[in-house]
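*Asks:* this one's sequence-less:
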């Protein structure tokens, strides 16, 4: 006898309930096993930290080739790609900590790596694999907000701490999760500081062009909100999905304004826009976030990009002592092992090396300070009591959402074809406005 639609719906709902209940049971099992392992007081077991990243083919080849059975720190040569600095920062931090006796009276750290292939589906699979490995206390990753956000519930509900060194979307930490953190500033902070900078520079009429993506929308929204608060008018705001900028540039060439915010994660797109705008006679400063902190800006846009300002996380010329010491140690450790170190990175560690290094030390210091490895208790400690002042990229504390508190935004200005460091800022009070012009002298009637 055929089933009625309502009967079929009941069966479907029952099936979903059974599936959800079984998934919940697995989550509870993994969570309970992780807590039990942490509370077993096994002082000999290593403390396992996962790394979920978009490793390049070069890195993966090194890992499965001559270095297949060695930690990356013991590979004789590292033919790495451009985005493989993060694992080097991670491994260097682990080496240093273990060489100094580990944590909790001698327990060593151990890194376990997995490649998310820059894929949401693979990212969730990686998160699930880490969740099922109950010796994993925390995972450093992922590289993109678009992967970090859908992967984060798998860490949260299976009792694993997630610490992202790269995901800047505000949505990552705005969902009430207790085990999800990031150790870099978010798009909220970057957008606010860019608007504060625009105001301090005397810009009162600003244009916004943003890419049709979460990063572009988030950054432009925060900038516009802060600009309105300060009395800076956003004269026009345009979205783009292709690099056919001609109509936007033609419309803007006929208007008066002081600066343009380019909110995009593609430095190549930004550089092309700057070049075409300059060729059309638009001669105003350009502002951008960490998405355009790239040598591509000068390489593509040339002289038209001079004076471009970006808000970002790190620069090698920052005089912070911890950062300068890190660069020296990193170069001594890895410089001779990377054939293209000078050509690909200019002979200095990049943003991700520094943030990966800091991420390991954050977890190690939190474990040492709290005296525990239970992720639930450790996460609570990180929210409430954790303080570490000696990070390479700044001091660290976390708020109730898992965002880093009080960390400064690095501002860079493009000069002579290179982005140069000119300060760290947290907001309008840190940014010195341009000098006020002296009023023109006038002649009173009595003096005539």
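*Replies:* Nice, I can see it. Here the structure is a predicted model, which means the values were calculated and not measured.
*Asks:* from here on, contacts and neighbour counts on C-alpha atoms
*Replies:* OK.
*Asks:* neighbours of the closest residue to residue 281 other than its chain neighbours, how many?
*Replies:* Nearest residue to residue 281 in three dimensions, chain neighbours excluded: residue 253, at 7.2 Å (Cα to Cα, 6 or more residues apart in numbering). The local packing count at residue 253 equals 16, with neighbours defined by other Cα atoms under 10 Å.
*Asks:* ok, now which ones touch the residue nearest the centre of the chain?
*Replies:* To find the centre residue of the chain, average its C-alpha atoms and take the closest one (Cα atoms, centre = their mean): that gives residue 166, at 2.5 Å. With contact set as Cα atoms under 8 Å, 6 or more residues apart in numbering, residue 166 has these partners: 141, 142, 143, 144, 145, 182, 184, 352, 355.
*Asks:* and the comparison structure, right after this:
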């Protein structure tokens, strides 16, 4: 009995020593629209973060051996819920930053709060200019995604070069994201000779029909429709347009909100009847770099995507993956999990060869956008829900 007790005490002491030797993790938050019924962007962002975290942890973690751990919350695409989630995440000890999801209006409304809390907000999807262009200083928002200010000129170039069109009609949501895009397109058209925005029409999330607005733009003389929408309203417009006579179906150039959900499934066979192109910034299709192959292998192991074409919301995966690696470097540079120190370190990072591109200096005190307008290209959906780039040069390294 005595020998048994001694053995038990030795085992207990050894176990306690192991537990005490294991340093506490460093936490990263993700607040996104997991409860949105048709969205796939939140899951894509989570996949990118988790793949990067696994690589970082396998290599020894951060701060000399502390593992990274992800904490998620569901804002259900509701601003008030998102703000409450940010408060709760900020109260988590050793949580250094929070990743956001695809709904720009939530993070525009969150700007005062995140700066009050001193909580770094990392944006791997939302494109509204105001997420990083704001008066709060020092800024706690960092984006590795595209901006609407870059998308407007891309729409104009694509309309001119691909469709030989000079008259655009804009269909846009009555939200901060919609207003950001309207301003960007107006500026781009104004800077381009012979181009004209003939009319715009606002819609609200949840509208039962967009057909009247579409027909108003067509009757105003639009040759191409610029669409700013997520998957629900985008698929609604496609189905309604497909029901029109063929000569009334204008080409559609879409922002990438439609790629953040089950757009192709919701559009159904109607998608084949519409000439639709969509903005993108990264594709796994044709990506041959070792990093791309490693991420694709992780996506296949963890989520069963057998081919690059099957990856839903690919920009969410790629942006979040690179942004997580940059955050880990900032944590190590800061030397602690202190949020103020991590925020400052993000502005001082050196070169990083990422999945999306090589970053000579991802962020500076004056620039909190890691990408540039050269990342933008256009893609098309196939009937099999595959998003295929329209140009072969999407994997060139800036």
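*Replies:* Sure thing, it's come through. All of these numbers come straight from a predicted model, not from anything done at the bench.
*Asks:* next, give me the two most distant ones among the contacts of residue 166 of the first structure.
*Replies:* Pairwise distances among those were taken by Cα to Cα; the largest, 15.5 Å, belongs to 145 and 355.
*Asks:* distance of the residue nearest to the centre of the first structure from residue 330 of the first structure?
*Replies:* Counting by Cα to Cα, to the nearest Å, the separation of residue 166 of the first structure from residue 330 of the first structure is 20 Å.
*Asks:* counterpart of the residue nearest to the centre of the first structure over in the second structure?
*Replies:* Alignment note: residue 166 of the first structure maps to residue 125 in the second structure; criterion TM-score structural alignment.
*Asks:* neighbour count: residue 145 and residue 355 of the first structure, which is higher?
*Replies:* Of the pair residue 145 of the first structure and residue 355, residue 355 is the one with more neighbours under other Cα under 10 Å, namely 27 against 21.
*Asks:* quick check: that one is in a strand.
*Replies:* No: remark: residue 355 of the first structure does not belong to a strand; assigned using DSSP: H, G, I helix; E, B strand; the rest coil, it is helix.
*Asks:* that one maps to what in the second structure?
*Replies:* With TM-score structural alignment as the criterion, residue 355 of the first structure matches residue 319.
*Asks:* ranking by neighbours, what's the top pick from the contacts of residue 166 of the first structure?
*Replies:* Of all those, the most densely surrounded is residue 141 (30 neighbours; neighbours counted as other Cα under 10 Å).
*Asks:* aligned partner of that one in the second structure?
*Replies:* Checking with TM-score structural alignment, residue 141 of the first structure has residue 100 as its match.
*Asks:* residues contacting that match?
*Replies:* When contacts are counted by Cα under 8 Å, 6+ apart, residue 100 of the second structure touches 30, 31, 32, 107, 121, 122, 123, 124, 125, 126.
*Asks:* need the nearest residue in space to the third one, chain neighbours excluded.
*Replies:* It refers to residue 32 of the second structure. Distances taken as Cα to Cα, 6+ apart put residue 101 closest to residue 32 of the second structure, at 4.4 Å, once the chain neighbours are dropped.
*Asks:* my guess is the one you found contacts residue 121, does it?
*Replies:* No: under the criterion of Cα atoms under 8 Å, residue 101 of the second structure makes no contact with residue 121, lying 10.6 Å away.
*Asks:* contacts only, for the residue nearest to residue 281 of the first structure.
*Replies:* Under the criterion of Cα under 8 Å, 6+ apart, the contact list for residue 253 of the first structure reads 280, 281, 282.
*Asks:* residues contacting residue 149 of the first structure?
*Replies:* 171, 172.
*Asks:* all strands of the stretch 251-398 of the second structure, in order?
*Replies:* Counting by DSSP state E, counting those that start in this stretch, the stretch 251-398 of the second structure forms strands over residues 252-254, 276-280, 352-353, 358-359, 377-381, 387-389, given from the N-terminal end onward.
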